[in-house]
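here you go, sequence then predicted model.
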Amino acid sequence: MTPQSAPAEIRPVDGPTPTRPLRIMVVDDHALFRRGLVSVLDDEDDIDVVGEAGDGDVAVQKAGELQPDVIIMDVMMPHTTGIEAGPRIRAIAPDAKFVMLTMSESESDLFEALKAGATGYLLKEMAVTDLPRVVRTIATGRSCLDSSMATKLIAEFAELAKQETSPRPKETLPQLTPRETEVLKLLARSMNNREIGGRLFITENTVKNHVRNILEKLQVHSRTEAAIYAVRAEYVG
């Protein structure tokens, strides 16, 4: 990996930094590249690489067994891609966060990865020295996007806004309870669980339960998708 501009960091959406070493799994079908990532991460005292995988199917199996905190995963792999593996991993290791580290600059891969629940999308051109910082960032609930991919994402949202001739009415969210609606509004303002709990005078655990229910009811896979839903439905001014 060659030095490039640092990945764009998005503000926190989850809890505090873990006090124990972070449990990391690295998934890439290129063994030499994978071992390079493992070597860099193993040099960090607060990071413990607990597993590796060379394809999406093995990644799903090991994620269930190892319950890692963060999974670094390639998009294009044999048998099962990283994007296909993402939802399966979330089903058996719901607390694990995963970030795509890939050669693909495709907008469709970026959008599909985010829909699959990825909390980051980075290109393999990034500086190898940035990798431990990225892992810590993802583990604390922030998202990381390569700066060029972040630009594409913003451009796509801008285009969607132009095409939107009439906003969705609030009646598109009748299935949410009043409390879930309040949580969604604050989530869409980029508040993390602690901030939402403080604003509504409820615990972080209660906020997590509400967020889980919101994602299920809206049939979306991530907080980002839920936030976009809320903005388009005019639940955020």
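Thanks, I have the structure now.

hey, let's count contacts and neighbours off CA atoms from now on
Fine.

quick one, what contacts Glu225?
By CA atoms under 8 Å, 6 or more residues apart in numbering, the contact list for Glu225 reads Lys115.

repeat that for 7 Å
Glu225 makes no contacts at all, as judged by CA atoms under 7 Å, 6 or more residues apart in numbering.

tell me how far it lies from Phe157.
12 Å (CA to CA, to the nearest Å).

second one coming, line it up with the first:
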Amino acid sequence: MENNKKIKVHIADDHQILIDGIVAVLKNEENIDVAGHSLNGRLVIDWLNENKADVLVLDINMPEVDGLEVLRYLKKNKLELPTIILSSYDDVKLVKEVLKMGADGFLAKKCAGENIVEAINSVYNGDQYFSNEVQKDLVAAAVGKTIRKKVHQDGVFSSSLTDRELEVLQLISIEMSTKEIAERLNISTSTVDTYRKNLLQKTKAKNSVGLAMYAVRNKLL
């Protein structure tokens, strides 16, 4: 940090308790200063008209003016303000939407306390930031799209593996646990185990590493 400059952060969320929690985490960081906070999007815009921040931590769901409208305001007025989206939901479609609107990071609220410092430093330095769960969801969605496209184009695997088996295969290949796969696909862990067993039999692999190698050999990743 040049000349010991502190990163000025503005926090916007409609729950004061969350703001207080983030402030408590950041107060021990020598290079970060909480310059202000707002409980709704209208107050964020009003604050930005009178003040400057280096990073904006922005909740999506807020009264009066929501986080998406704040992003539109920033884009319309060409305000290049690194922004981290906070949300209780880490839906891939939502993540992609806010990225298109100019957001630089996405952080699930349940991970905010442990990841907020890293997220702020990352976007301030020009990088994007996603919590681990969001990263996995983005990768899974991208890989799944690739698999579906490949099967649709040439039917290479359609005769041996079902669509669901292909989906489970790609999730295993990016090192998701049985529990994570179950949550991702909204199925039980025992069902995931059944798919894994079927995949081992059909691919002749001995374990999850073998399944990942199978996916690589067949250009699924």
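Nice, I can see it. Computed from a predicted structure; not experimentally measured.

TM between them?
The TM-score (TM-score structural alignment, normalised by the length of the second structure) is 0.60; 150 aligned residues with a CA RMSD of 2.3 Å.

from Leu18 of the second structure, how far off is the equivalent of Met126 of the first structure over in the second structure?
With TM-score structural alignment defining the correspondence, Met126 of the first structure maps onto Cys111 in the second structure. Distance of Cys111 of the second structure to Leu18 of the second structure, given as CA to CA: 12 Å.

before we move on, the earlier item: would you confirm that the match of Met126 of the first structure belongs to a helix?
Yes. Counting by DSSP: H, G, I helix; E, B strand; the rest coil, Cys111 of the second structure is located in a helix.

that one: neighbour count?
15 (other CA atoms under 10 Å).

ok, the closest residue to it other than its chain neighbours - contacts?
In space, and not counting its chain neighbours, Cys111 of the second structure is closest to Ser131: 7.2 Å by CA to CA, 6 or more residues apart in numbering. Going by CA under 7 Å, 6+ apart, Ser131 of the second structure touches Phe106, Leu107, Ala108.

give me the secondary structure label for the second one.
Applying three-state DSSP to Leu107 of the second structure yields a three-state assignment of strand.

what's the neighbour count on it?
Neighbours around Leu107 of the second structure, by other CA under 10 Å: 27.

hey, which helix is longest across the first structure?
helix 147-163 (DSSP state H).

how close does the counterpart of Glu44 of the first structure in the second structure get to Leu211 of the second structure?
Correspondence of Glu44 of the first structure to the second structure, assessed by TM-score structural alignment: Glu29. Separation of Glu29 of the second structure from Leu211 of the second structure (CA to CA): 43 Å.

one step back: tell me if the match of Glu44 of the first structure really is in a strand.
No. According to three-state DSSP, Glu29 of the second structure belongs to no strand; its state is coil.

if I look at it, how far off is Val23 of the second structure?
With CA to CA as the criterion, Glu29 of the second structure and Val23 of the second structure are 10 Å apart.

these two: which has the busier surroundings?
Val23 (18 against 12).

skipping adjacent residues, who's closest to that one in space?
Val34 (6.9 Å).

mean shift between the helix or strand that neighbour falls within and the first structure?
Under the criterion of DSSP states H and E, Val34 of the second structure resides in strand 32-38. On superposition with the first structure, the mean distance recorded for strand 32-38 of the second structure (mean CA distance after the TM-score superposition for the first structure) is 1.0 Å.

where in the first structure does the next helix or strand after that strand fall?
Using DSSP H and E, the helix or strand that follows strand 32-38 of the second structure in sequence is helix 41-50. Under TM-score structural alignment, the alignment places helix 41-50 of the second structure onto residues 56-65 of the first structure.

how big's the offset between the matching stretch and the second structure?
Stretch 56-65 of the first structure versus its aligned partner: 1.7 Å mean (mean CA distance after the TM-score superposition for the first structure).

picking up where we left off before, and the longest helix of the first structure, what's buried?
Ser147, Met149, Ala150, Lys152, Leu153 (16 or more other CA atoms under 10 Å).

wait, which of those residues is closest to Ala161 of the first structure?
Leu153 (12.4 Å; CA to CA).

which position in the second structure aligns with the closest one?
Alignment note (TM-score structural alignment): Leu153 of the first structure maps to Leu138 of the second structure.
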